[in-house]
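# Sharing a model that was predicted from the sequence below.
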Amino acid sequence: MGKLRYYLCMALYYLFARHLPATDMPYNLGSKKIREILCRGIFKKTGRNVTIEHGAYFGSGRDIEIGDNSGLGLNCRVNGPLKIGDNVMMGPDVMIFTQNHEYSRLDIPMNLQTAPKEPVVIEDDVWIAARAIILPGVTIHKGAIVGAGAIVTKDVPEYAIVGGNPARVIKYRNSTK
């Protein structure tokens, strides 16, 4: 029953639910709830009040964990292994990669050389703005903000605000104001 449920949820998500309207549209047809229910049958772990937006692509989804009050943004493209904590906001068109190509061997074409998967971890209370790109093996620590269009190539410290290509710390969130 477990495999059948998984494949049924995958088929319903990619053929139907992925294409339902965004959750903020007045004619959303219950799309938030439909996508959330289907992802419970797909993801490794799904918290409460999860939002999976229109067009989100997550491959097989088997090694994705998403915490309470978190979401995948409009038209995002993410791959596992991926662990998303609680209260994580994700803007549109975010891409999270967990695998890359190798290029060290000259006797094998690059498109046939793949590196091992490296998990991405996004801790609690993180905001990932529109069109950010997060590369394999990165951890975005608690309370961080990733600016729009940033390309994150290394770990982001707690409460840091990062931006640019490659992403660099711009400043830290101030807890006194």
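Thanks, I have it. Numbers count the residues shown, from 1 in each chain.
# drop to CA atoms for contacts and neighbour counts, all remaining ones
Noted.
# now do the same end-to-end measure for stretch 85-105.
Terminal residues of stretch 85-105 are spaced 37 Å apart (C-alpha to C-alpha, to the nearest Å).
# Skipping its backbone neighbours, what lies nearest P166 in space?
Among residues not flanking P166 along the chain, I151 sits closest, at 5.2 Å (C-alpha to C-alpha, 6 or more residues apart in numbering).
# same question, G59
Nearest to G59 is N79, by C-alpha to C-alpha, 6+ apart, at 6.1 Å.
# hold the first one in mind and look at this next one:
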Amino acid sequence: MKTDKASYRNRGGIIQRITTAYKRFRYFTEAGHDLVVKRSAEFRMVKHAVLKVGSGVTIQDEAFFQLTMPEPKVFIGNNTVIGRRNIITAKNRISIGSDVLIGSDVQIIDHSHGMRRDTPIRLQKAEIGFVEIGNDVWIGAGAKILMNVRIGTGAVIGANSVVTADIPDYAIAVGSPARVVKYRD
């Protein structure tokens, strides 16, 4: 059987397995079997950060994980694909379910800058929240998932959408801000 070299299902050769083994040891608090972490995936984490992933997870090229103060935790379920050039930034908690497909250039962020008028934005402390993404979700390329959002089981987020509010189970949401346009059959 011929291997699809472009596919996220391609587990790679010996160099890929060595890269994954090193990154698994260096960055992950817990990881299931069949983890694939591409060579150019980058991790910047405080020492007490928690990064747990299930089995069959793939983290594509140039994905960037930033887990910073105060208590960052990222949980990723089984058989989930983190696409190329994704940015996942956690100060508190980001939870991504199982069987989730995340397209390229997606950003998932659980915090934002303060925006009070009495202090310059650059001097304000971050507002910290959470992000929860259910199982069997598809997030299209270029989407942005902002803080304090729950994306329900089976939801589809359109390419380049900006999710600023909860998305119900099996909803298809598109736009900026993302709005439900229909539900999966």
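It's in. Nothing here was measured: the structure is a model prediction, and the numbers come from that model.
# still on that earlier bit, verify the stated contact: the residue nearest to P166 of the first structure with G163.
Yes - using C-alpha atoms under 8 Å, I151 of the first structure is in contact with G163, at 7.5 Å.
# Okay, whatever residue of the first structure lines up with G114 of the second structure and D24 of the first structure: tell me how far apart.
Alignment note (TM-score structural alignment): G114 of the second structure maps to E102 of the first structure. Distance of E102 of the first structure to D24 of the first structure, given as C-alpha to C-alpha: 40 Å.
# coming back round to it: which position in the second structure pairs with the residue nearest to P166 of the first structure?
In the second structure, I151 of the first structure lands on V162 (TM-score structural alignment).
# before we move on, back to that, just want to know which of E102 and D24 of the first structure has more residues nearby.
E102 (15 against 10; other C-alpha atoms under 10 Å).
# Contacts only, for that one.
Taking C-alpha atoms under 8 Å, 6 or more residues apart in numbering, we find E102 of the first structure in contact with 110, 113-115.
# any idea how far it is from L29 of the first structure?
Using C-alpha to C-alpha, we find E102 of the first structure at a distance of 44 Å from L29 of the first structure.
# And A56 of the first structure, by the same measure?
Look at A56 of the first structure and L29 of the first structure: by C-alpha to C-alpha, they are 17 Å apart.
# The two: which has the busier surroundings?
With neighbours defined as other C-alpha under 10 Å, A56 of the first structure and L29 compare such that A56 has more, 24 against 13.
# Looking at the second structure, name the residue matched to the more buried one.
Superposed on the second structure with TM-score structural alignment, A56 of the first structure falls opposite A63.
# from memory I133 of the first structure sits against V94, does it?
Yes - I133 of the first structure lies in contact with V94 (C-alpha under 8 Å); the separation is 6.0 Å.
# helix/strand/coil for the residue of the second structure positioned farthest from its centre?
Most distant residue from the mean C-alpha position of the second structure: D118, 33.5 Å away (C-alpha atoms, centre = their mean). Of the three states, D118 of the second structure takes coil under DSSP: H, G, I helix; E, B strand; the rest coil.
# can you check R24 of the second structure too?
helix.
# list the contacts for the closest residue to it other than its chain neighbours?
Leaving out its chain neighbours, the residue that sits closest to R24 of the second structure by C-alpha to C-alpha, 6+ apart is A31, at 7.1 Å. Contact analysis of A31 of the second structure by C-alpha under 8 Å, 6+ apart lists 24, 52-55.
# Select from these the one having the most neighbours.
V53 leads those on contacts (other C-alpha under 10 Å) with 26 neighbours.
# Nearest residue to the residue mapped onto that one from the first structure in space, please, no chain neighbours.
In the first structure, the residue paired with V53 of the second structure according to TM-score structural alignment is T46. Closest residue to T46 of the first structure apart from its sequence neighbours, by C-alpha to C-alpha, 6+ apart: I66 at 5.1 Å.
# number of nearby residues for the aligned partner of that neighbour in the second structure?
By TM-score structural alignment, I66 of the first structure lines up with I76 in the second structure. Residues lying near I76 of the second structure (other C-alpha under 10 Å) number 23.
# From K125 of the second structure, how far out is I76 of the second structure?
On the measure of C-alpha to C-alpha, I76 of the second structure and K125 of the second structure end up 27 Å apart.
# Same check on R93 of the second structure?
17 Å.
# for the first structure, which residue is closest to the average position?
Centre-nearest of the first structure using C-alpha atoms, centre = their mean is V78, 4.6 Å out.
# Enumerate every residue touching that residue.
57-59, 94-97.
# Please identify the residue in the second structure that aligns with it.
That one, V78 of the first structure, aligns with I88 by TM-score structural alignment.
# next one: V121 of the first structure
Checking with TM-score structural alignment, V121 of the first structure has E132 as its match.
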